[in-house]
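Engineer: sequence first, then the predicted structure, then my questions.
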Amino acid sequence: MPTASHSPAAPYKKSLALLASLFFMWGFITVINNTLLPHLRSVFDLNYTQTTLIESVWFIAYGVMGMPSAFLIERIGYKNALIVGLAVMAIGAAGMVPAAQIPSYGVTLFALFIIASGITLLQVAANPYVAVIGPPESAESRLTLVQAFNSMGTFFAPYFGGYLILSRTVGGNALAGTEISLEQRLADAHATQLPYILVAVVLVILALIIWRAKLPTLGASTRRANAEERKHLSLWSHRNLVFGIPAIFIYLIAEIGVANLFINFAILPEIAGITPAQAANYLVLLWGGMMVGRFAGAFIMRVFPADRTLAVFALFSMVVMIGAATLHGPAAMWCLVLVGLGHSIMFPTIFALGIKGLGPLTEEGSGLLITAIAGGALVVAQGWLADTIGLQNSFWLTVVCEVYIIFYALWGSRPTDVQEPEVLA
């Protein structure tokens, strides 16, 4: 029976490639929201708080479904969990069709919650799988590399959403402050139907492919420790996990706040003064920076320690966010573009550092870290700040988030109470 210390290159190459397609898909769907939000803001005439509440509902699903997903995986196994997750996402994507036809703000929120619930299940299953499928010392590099395909999905999504949603609507081609009639808003609402129909079809196809695929299963030591073992093991004795949970939570506030408010920020007259459709093209560069950063980071961490690499990327992110909060004109917009590069390695590196040394507790630790993705729900707090003190000043919240990531990289990520590495069967 192969162990986690063996190279995954030969036996697990196909499995990793298949998992990479899942990472691509959930990144793609998540970032469609970045083009969906300014669209819905126009359709339903929302303020920033109401707009960011849409994304908050998306991330509330992680908080609600994170640990239930871990328990479900224990009962049905990783492969079946991936299939169920894709099926749930397809149902949610299909639900966006009646939401657009009505149109209904409430039904839209519900459909997005269903999609996010499916993604949560995929995240809880796929992230620890990739982390333990090869040598423990290269877990951060391996997970960052596969997460690069997630960023590839985020790179193409703005093109997809910009072309099929924003460019086909009146609101998507209007400058900030332009009045749009009720009839035009209703017509714009229908633009989301085709993109989500296409997404639902692709998700069903992926579920069928995984159903027929042969994926290696995690060995007994990666399953929940039995009651007797649990008496001697505690998740809370692992400093890297204890500080890693808020690190994921806080990082998501930073990433989602920047991405979701990017288009609204870029179209301001005092920043770039462009249309939402044009701003979507610059959003592509932000996600492109994340993709490039993850591919580069995967190789950098083969030479330099993951915690030090994380600290450098976080410091860079803090500097450019200070620029976004203080500069004017296109320079401020370009600072937001550059933060994609700084944010690139944060999630996979924090995740891998957080589960390092958990041994048989890896599955539960993964569930807690994925639950912490609910931090993205607090983007509504940045929406409230934008309404209260101005959109640009709201980015000081992101600066504070970067400071915590630096702290985690330099001290909080150091493992304690290290357990034996997991075994693959």
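Structural biologist: It's in. Residues are numbered from 1 along each chain as shown.
Engineer: CA atoms for contacts and neighbours, from now on please.
Structural biologist: Noted.
Engineer: so L252 sits right up against L369, yeah?
Structural biologist: No: counting by CA atoms under 8 Å, no contact exists between L252 and L369, whose distance comes to 11.4 Å.
Engineer: the two: which has the busier surroundings?
Structural biologist: Remark: of L252 and L369, L369 carries more neighbours, 29 against 26, as counted by other CA atoms under 10 Å.
Engineer: separation between the residue in the chain sticking out farthest from the centre and G359?
Structural biologist: Distance from the centre of the chain peaks at E228, with 35.8 Å (CA atoms, centre = their mean). With distances taken as CA to CA, to the nearest Å, E228 is found 15 Å from G359.
Engineer: do the same with S42
Structural biologist: The value you get for S42 to G359, if CA to CA is used, is 49 Å.
Engineer: go on, F160?
Structural biologist: Note on F160: its distance to G359, by CA to CA, is 41 Å.
Engineer: in this protein, where's the longest helix?
Structural biologist: helix 13-43 (DSSP state H).
Engineer: and here is the other one:
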Amino acid sequence: MSGTTADRKYLPAIVLTVALFFLWGMANNLNDILIAQFKKAFTLTDFQTSFVQQAFYMGYFLLAVPAALVTRAKGYKTAIVTGLVLYAAGALLFYPAAHYGEYLYFLAALFVIACGLAFLETSANPLMTELGDPKTAAKRLNWAQAANPVGTVFGVLIGKYFILSEIVHDDSTVAAMPPAAREAFYRSEVVAVQTPYLVIGLVVLLFAVAAAVIRFPEHRAEETVGTPSRFVDVFRHPRLIFATITQFFYVGAQVGMWSYTIRYAQANVPGMAEHDAADYLFASLVLFGIGRFVGTALMGRIAPPRLLAIFAVVSAVLAGVAGLVGGQVGLYALVLASLFMSIQFPTIFALGIDGLGPLRRAGASLIIMAIIGGAVLTGLMGHISDLAGIDTAMLVPAVCFLVVLAFAVKTGRTVSGQAIQPTIH
């Protein structure tokens, strides 16, 4: 069968898989909106708002390896349908969570969504390389990757226009309200998240139905051989272990900075409504998307470890400015840092699994588990913010980028300068 015929044969599966990159990008960055919304609706401290990311990334951590095992044992279709059903179920759980108005119920719903995304992320990247002619695999993967930043931007737009309000109330104003008015205000802020997530849940459920009837590549029996022992073998690869540790710190930096961008903007520009502060998060994600295209192009001329080192240094400096300078300058630095964060996750990922051969998927699931850094370090930033202010909390990402720099320098000594095909988060 020719490459063109093979691509045409799996065209519906290619289109659906590309959509998965969009869907998990949207879900990840809607969390940044939820943090601002729940802080107001439930009168939370910064540390308490970090529970959003802790619940979410715990789902990734706990389900990454099971997802890889299901993919290997049952095939891509089963893993993708499972992931979409879990994603839809978690989104639909926002409806009863809003009805009862309990923060804990929202956290449980986010955990279920993340469990679904663990299945989707673990299966979608390798799947794109198998859907059609191997000669066009890189082109297909690049196409799919382009949908991810589009999803992140779309998620922020949904949050800005359908969840966040333009009302600016400080704590003293809310406290001065009559009890009935105050209760109505809190209630309206909780219910605001209900309809967007209900719509998302129904749309994702339709994708699950489509995935169940679409033809995917047949599962190969040899993929199930030796799964337990092969996973243990990944711990014999020092570079993979270093990449996993580095990814923990990088994801913690990325998630923490985006989680608190709205909070930082409001703290450094007095009187700014969260609705307007969301524009800075939107700008961050646009720069992040631009950075991915620019960074990928630069990899044709600059060795990936060296480019990663350069981007890590600039990110550390900008995060440091946000932490030490503050004000409008600090806010601009925080936004600009996203341009240089853009290539870091995929480059760390690709360098970490490079040369693993048959251990590639097991190694990938180990790195996916490192996403738990988004929960741990966002919580740390929230705690520091409560104690010393949101500006000081931005020094945590600055330190994280130094870990990325160390990995890039170390890896650059052992990897040749050939271009790599990164996997996008």
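Structural biologist: Yep, that arrived. Note that this is a predicted model, so its numbers are computed, not measured.
Engineer: got the buried residues for the longest helix of structure 1?
Structural biologist: Under the neighbour-count criterion of 16 or more other CA atoms under 10 Å, helix 13-43 of structure 1 has 15-16, 18-43 buried.
Engineer: one more: stretch 306-323 of structure 1?
Structural biologist: Within stretch 306-323 of structure 1, the residues scored as buried using 16+ other CA under 10 Å are 306-307, 309-311, 313-318, 320-323.
Engineer: the residue farthest from the centre of structure 1 falls within a helix, correct?
Structural biologist: Yes: judged by DSSP: H, G, I helix; E, B strand; the rest coil, E228 of structure 1 forms part of a helix.
Engineer: so who does it touch?
Structural biologist: Taking CA atoms under 8 Å, 6 or more residues apart in numbering, we find E228 of structure 1 in contact with no residue.
Engineer: with L46 of structure 1 instead?
Structural biologist: If you count contacts by CA under 8 Å, 6+ apart, L46 of structure 1 has them with L40.
Engineer: helix/strand/coil for it?
Structural biologist: What three-state DSSP gives for L46 of structure 1 is coil.
Engineer: aligned to it, what sits in structure 2?
Structural biologist: When structure 2 is aligned by TM-score structural alignment, the residue opposite L46 of structure 1 is L44.
Engineer: where along the stretch 151-300 of structure 1 do the helices fall?
Structural biologist: Under the criterion DSSP state H, counting those that start in this stretch, the stretch 151-300 of structure 1 contains helices at 182-189, 193-212, 227-230, 239-266, 276-300.
Engineer: H238 of structure 1 contacts S413, correct?
Structural biologist: No: checked against CA under 8 Å, the pair H238 of structure 1 and S413 is beyond contact range at 9.4 Å.
Engineer: any residues in contact with both of L252 and L369 of structure 1?
Structural biologist: Counting by CA under 8 Å, 6+ apart, nothing touches both L252 of structure 1 and L369.
Engineer: which one of F160 and G359 of structure 1 has more residues nearby?
Structural biologist: The neighbour count for F160 of structure 1 versus G359, taken as other CA under 10 Å, is higher for G359 (22 against 17).
Engineer: follow-up on the earlier one: now the longest helix of structure 1 on structure 2. Mean distance?
Structural biologist: Helix 13-43 of structure 1 differs from its equivalent in structure 2 by a mean of 1.8 Å after superposition (mean CA distance after the TM-score superposition for structure 1).
Engineer: chain center to the helix or strand following that helix, what's the gap?
Structural biologist: For helix 13-43 of structure 1, the following helix or strand on the C-terminal side (DSSP states H and E) is helix 48-76. For helix 48-76 of structure 1, the separation from the chain centroid amounts to 12 Å (computed by CA atoms, centre = their mean, to the nearest Å).
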